[in-house]
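[1] no letters, just coordinates:
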């Protein structure tokens, strides 16, 4: 039940990010059309705020899908116990950093709201509104990291860990290759001393 609820929460963040991406596309198209008609439409601020929201709202979903860039070269050769301990340590450190970011972002949003701070552009948007997208995104990421920490601590495989075999199979499937290609050793058509 909790797993389903968390999965829906991460997916909701991804849908919000997708909605912001659609908004961004519509704003850019509006600006292009308006410029060709001779009307000046100011969408730069909202476009920038949308881009920030897209980035932060999609972080948790991306982590859970295993799509964040991960350097696992150092832990590939380790045994399962050492690997789990390192994964646990790294996830714990990331959780601590993101938890601090949640707190500081929450304070920033509250201060922007309490001081009624507005953006400096033509539209004068209350700054706490776009900052709220960042707060929601980093909060979702903190929840996802806590979820991963609990998974690793309980001895389960983290959902973000994609094995190299799975990654190769996925890439082959995307490329339309049904079976793995046969790799034959290269033969040398010449003997030593001959020109190529």
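    Yep, it's here. Since the structure is predicted, the reported quantities are computational estimates derived from the model, not experimental observations. Numbering: from 1, shown residues only.

[2] switch to C-alpha atoms for all contacts and neighbour counts from now on
    Noted.

[3] for the most centrally placed residue in the chain, what are its contacts?
    For the chain, the residue nearest the mean C-alpha position is residue 59 (3.5 Å; CA atoms, centre = their mean). Taking CA atoms under 8 Å, 6 or more residues apart in numbering, we find residue 59 in contact with 137-138, 140-141.

[4] would you map the helices across this protein?
    2-37, 44-57, 59-65, 80-114, 128-153, 164-175 (DSSP state H).

[5] the first one vs helix 128-153, what angle?
    Counting by axes from the mean of the first three to the mean of the last three CA atoms, to 10 degrees, helix 2-37 lies at 150 degrees to helix 128-153.

[6] tilt between helix 2-37 and helix 44-57?
    Using the same axes, to 10 degrees: helix 2-37 against helix 44-57 is 160 degrees.

[7] quick one: buried residues of helix 2-37?
    9-18, 20-21, 23-24, 27-28, 31 (16 or more other CA atoms under 10 Å).

[8] structure two is appended below for comparative analysis:
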């Protein structure tokens, strides 16, 4: 079924991005450790570690958002919603996820516009690395695109629960 394939694909991409972000965080930590050793023990700071670390952080932050949503780890203020019935909570999740998907789609479009501008005008970082800016800007576009698609998965799962009153086993683990 097409919906099942969509859910598996998006969940798989989000999980892969979560895994890559974990590795990215480790690499970022190692890079910063390297900088500390170079700076304080050998009095020889680098010119690249801060910039590369910021780019890795951007990719991890934007890329990992869909994984966090998939696992139900986004900030959730539930003071009032926990008092609602499970179906009412699901209806509210559908509504908020719809607006979340719209918002993320708009940010993704803006991210795409930034990439187009960076490529068109050949923008580079004003640092010795001279990184083409479309590379770090791609994190915004890809991260928010995947986040919007993950919101759609959440909508599909919540609508299925509203209709059947049952959650599939994969979703129960994630919520």
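    In hand now; what should we look at? As the structure is a prediction and not an experimental result, all values here were calculated from the model.

[9] TM-score of the superposed pair?
    The TM-score (TM-score structural alignment, normalised by the length of the second structure) is 0.83; 162 aligned residues with a CA RMSD of 2.1 Å.

[10] span of stretch 121-130 of the first structure from start to end?
    14 Å (CA to CA, to the nearest Å).

[11] what stretch of the second structure does that stretch fall on?
    Aligned by TM-score structural alignment, stretch 121-130 of the first structure falls on residues 127-136 of the second structure.

[12] what does residue 145 of the first structure align to in the second structure?
    Under the alignment (TM-score structural alignment), residue 145 of the first structure maps onto residue 151.

[13] that match: what's it in contact with?
    Neighbours of residue 151 of the second structure in contact, by CA under 8 Å, 6+ apart: 69, 97-98, 100-101.

[14] now do residue 11 of the second structure
    Residue 11 of the second structure neighbours (CA under 8 Å, 6+ apart): 67, 70, 150, 153.

[15] thinking again about what came up before, got the buried residues for the match of stretch 121-130 of the first structure?
    Per 16+ other CA under 10 Å, stretch 127-136 of the second structure contains these buried residues: 132-134, 136.

[16] and the alignment partner in the second structure of residue 94 of the first structure, what does it touch?
    Alignment note (TM-score structural alignment): residue 94 of the first structure maps to residue 100 of the second structure. Residue 100 of the second structure makes contact with 148, 151, according to CA under 8 Å, 6+ apart.

[17] now residue 100 of the second structure: how far from residue 140 of the second structure?
    Counting by CA to CA - residue 100 of the second structure and residue 140 of the second structure are separated by 15 Å.

[18] cool, and residue 131 of the second structure?
    16 Å.

[19] then residue 2 of the second structure?
    The value you get for residue 2 of the second structure to residue 140 of the second structure, if CA to CA is used, is 28 Å.

[20] of those two, which one has the most company?
    residue 140 (24 against 7; other CA atoms under 10 Å).

[21] ok, the closest residue to that one other than its chain neighbours - how many residues close by?
    Leaving aside its sequence neighbours, residue 140 of the second structure sits nearest to residue 111 (CA to CA, 6 or more residues apart in numbering; 5.6 Å). Residue neighbour count, defined by other CA under 10 Å, stands at 22 for residue 111 of the second structure.

[22] counterpart of residue 111 of the second structure over in the first structure?
    By TM-score structural alignment, residue 111 of the second structure lines up with residue 105.

[23] I'd guessed that match sits against residue 136; true?
    No: using CA atoms under 8 Å, residue 105 of the first structure makes no contact with residue 136, being 9.5 Å away.

[24] gap between the equivalent of residue 29 of the first structure over in the second structure and residue 41 of the second structure?
    Correspondence of residue 29 of the first structure to the second structure, assessed by TM-score structural alignment: residue 33. Here residue 33 of the second structure is placed at a distance of 11 Å from residue 41 of the second structure (CA to CA).

[25] and residue 141 of the second structure, by the same measure?
    39 Å.

[26] one more: residue 159 of the second structure?
    Taking CA to CA, one finds residue 159 of the second structure at 58 Å from residue 41 of the second structure.

[27] got it, and residue 34 of the second structure?
    In terms of CA to CA, residue 34 of the second structure sits 10 Å off from residue 41 of the second structure.

[28] before we move on, what about residue 171 of the second structure?
    50 Å.

[29] do residue 63 of the second structure as well
    34 Å.

[30] which one in the first structure is aligned with residue 17 of the second structure?
    By TM-score structural alignment, residue 17 of the second structure lines up with residue 13.

[31] an error on my part: the question was meant for residue 90 of the second structure.
    In the first structure, residue 90 of the second structure lands on residue 84 (TM-score structural alignment).

[32] ok, now which ones touch the closest residue to that match other than its chain neighbours?
    If the residues on either side of it in the chain are set aside, residue 84 of the first structure comes closest to residue 152, at 6.7 Å by CA to CA, 6+ apart. Listed by CA under 8 Å, 6+ apart, the contact set of residue 152 of the first structure reads 84, 87-88, 158.
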